[in-house]
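> next comes the sequence, and after it the predicted model I'd like to discuss.
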Amino acid sequence: MSTSIIERTASTSVPVISAIAERWSPRAFDAETTIDEGKLAAALEAARWAPSAYNSQPWRFAVARRGTELHAAIVETLVSFNQIWAPSAGALVVAIAENAAADGTPISHAAYDLGQAVAGFAVQAQEEGLSVHQMSGFDAAAMSEVLGLEERFTPFTVIAVGHLGDASVLPEALQERENAPRERRSLAETLIANV
């Protein structure tokens, strides 16, 4: 476990639940601790129960635990920057959008619904004491090949999930990012209208 954990709770303009305020995206994962299977299952179950238009549930997940061939193959699809830190995560989860039904009918809301499922995953993982970092930096075509996906499925993001590690194991530049203050645009700047 990390010996250099700093306070990462968001300074919110109004109170929010702790699983949201305390959620952040670390790159330092404990490379020795095996992921807690019950906690991982709970995060996946939370994703399963995400809202979805017409209850179509246009999402799929591929889970690869550290040390497996699939985990290594997923790491190979990541951009080099993510390959520096992501392999230490207890598991890599590929979030996949089902963009068309089996009969070819387009599912226009697939990306939106997948996002809700991943948000549920992230919040539940945080509540369970796991850390999550989502990545867009990967080769989607290579990932589709690794997973043997039909054309109607699109890998959207790779989620590193596991137990928080010590930032001191990261390269110096990443240590600085790991310890940098959390910043967000203000709520007022985010709202286009609020009447």
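Ah, there it is.
> please make it C-alpha for all contacts and neighbour counts, starting now.
OK.
> top helix in the chain by residue count?
Across the chain, the longest stretch assigned as helix under DSSP state H is helix 110-127.
> what's it packed up against?
In this structure, helix 110-127 makes packing contacts with helix 18-21, helix 37-48, strand 59-65, strand 91-98, strand 131-135, judged by 3 or more CA pairs under 8 Å, 6 or more residues apart in numbering; DSSP states H and E.
> residue 124 reaches residue 42, doesn't it?
Yes - assessed by CA atoms under 8 Å, residue 124 is found in contact with residue 42 at 6.9 Å.
> pick out whichever of those two has more residues nearby.
Of the pair residue 124 and residue 42, residue 124 is the one with more neighbours under other CA atoms under 10 Å, namely 23 against 16.
> now do the contacts for that one.
Residue 124 sits next to 19, 42-43, 46 when contact means CA atoms under 8 Å, 6 or more residues apart in numbering.
> want to throw the residues you listed into CSV with distance to residue 178?
Formatted as CSV, these follow (distance: CA to CA, whole Å):
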residue, distance to residue 178
19, 19
42, 26
43, 23
46, 27
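> here's the one I want to compare it with:
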Amino acid sequence: MKQINIENYRKAAYSIDDMFLQRWSPRSFSEKEIEKGTLMSVFEAARWAPSASNKQPWRFIIATTAEDRQRFHSFIMDGNRTWCEKAPAFALVISDKETGGAHAFDTGTAWGFLSLQAMKNGLITHAMGGFYKDQARELLNIPEQYDIHAVIAIGYQDEKEKLEETFQEREQPSTRRPLEETIMEGTFKV
């Protein structure tokens, strides 16, 4: 598979570990199954994310069997399903609202840890908001005390040419706005 030269797309303004630039969200998934230990290590990394009062509000409902993946496909919107159906694993990210106001923030941190460990394991991840939360709640029997955040496709990267043409154009690392547009010192500034 032809490797993408990250430096053509991403450059850090300050010194950071390369893993932050190397991680991106491809859409071209291989159907190759993931060995259980390799997959579980990404959730092990998520387990060690920091959380307010150590409440660890995140939960992951995973789909690794053909039957479970089919169930996930049923609530993923068509625009995402067309490229993610080959992924050998999915995780629905939810958080326990009863743990307090930081539950979503802490759960996002766990997803970040998961995505970086996946990259270290030679896997790709792509988080999706394009799915029907009400259908996911019903099909997966998720109690109301849990917020539903995202579906993550997990697997090995495949050739971009295997994607539909419209997705091939987008199959590259995205850039980021300059740091100066993200940080405001002292007060909010437009």
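Cool, got the structure. What you see is a predicted model, and the numbers here were worked out from it, not measured in a lab.
> TM value for the aligned chains?
Scored against TM-score structural alignment, normalised by the length of structure 2, the superposed chains reach a TM-score of 0.92; 185 aligned residues with a CA RMSD of 1.6 Å.
> what's the longest strand in structure 1?
In structure 1, taking DSSP state E as the definition, the longest strand is strand 153-162.
> also compute the angle for that one relative to strand 59-65, please.
For strand 153-162 of structure 1 against strand 59-65, the angle by axes from the mean of the first three to the mean of the last three CA atoms, to 10 degrees is 40 degrees.
> what's the angle between the longest helix of structure 1 and strand 153-162?
10 degrees.
> now helix 110-127 of structure 1 on structure 2. Mean distance?
Averaged over the aligned pairs, helix 110-127 of structure 1 sits 0.6 Å from structure 2 after superposition, using mean CA distance after the TM-score superposition for structure 1.
> onto which residues of structure 2 does that helix map?
Per TM-score structural alignment, the counterpart of helix 110-127 of structure 1 in structure 2 is residues 103-120.
> please name the residues that touch residue 101 of structure 1.
Residue 101 of structure 1 neighbours (CA under 8 Å, 6+ apart): 107, 152.
> likewise for residue 109 of structure 2?
Residue 109 of structure 2 touches 46, 49-50, counting by CA under 8 Å, 6+ apart.
> against residue 13 of structure 2, how distant is it?
Residue 109 of structure 2 sits 23 Å away from residue 13 of structure 2, going by CA to CA, to the nearest Å.
> aligned partner of residue 173 of structure 1 in structure 2?
Under TM-score structural alignment, residue 173 of structure 1 pairs with residue 166 in structure 2.
> spatially central residue in structure 2, please.
Closest residue to the average C-alpha location of structure 2: residue 127 at 3.3 Å, with CA atoms, centre = their mean.
> I figured that residue hits residue 150, correct?
Yes - counting by CA under 8 Å, residue 127 of structure 2 touches residue 150, with 6.2 Å between them.
> one step back: post-alignment, whichever strand or helix holds the match of residue 173 of structure 1 versus structure 1, mean distance?
Here residue 166 of structure 2 is covered by helix 165-168, with elements defined by DSSP states H and E. Mean deviation of helix 165-168 of structure 2 relative to structure 1 after superposition (mean CA distance after the TM-score superposition for structure 1): 0.6 Å.
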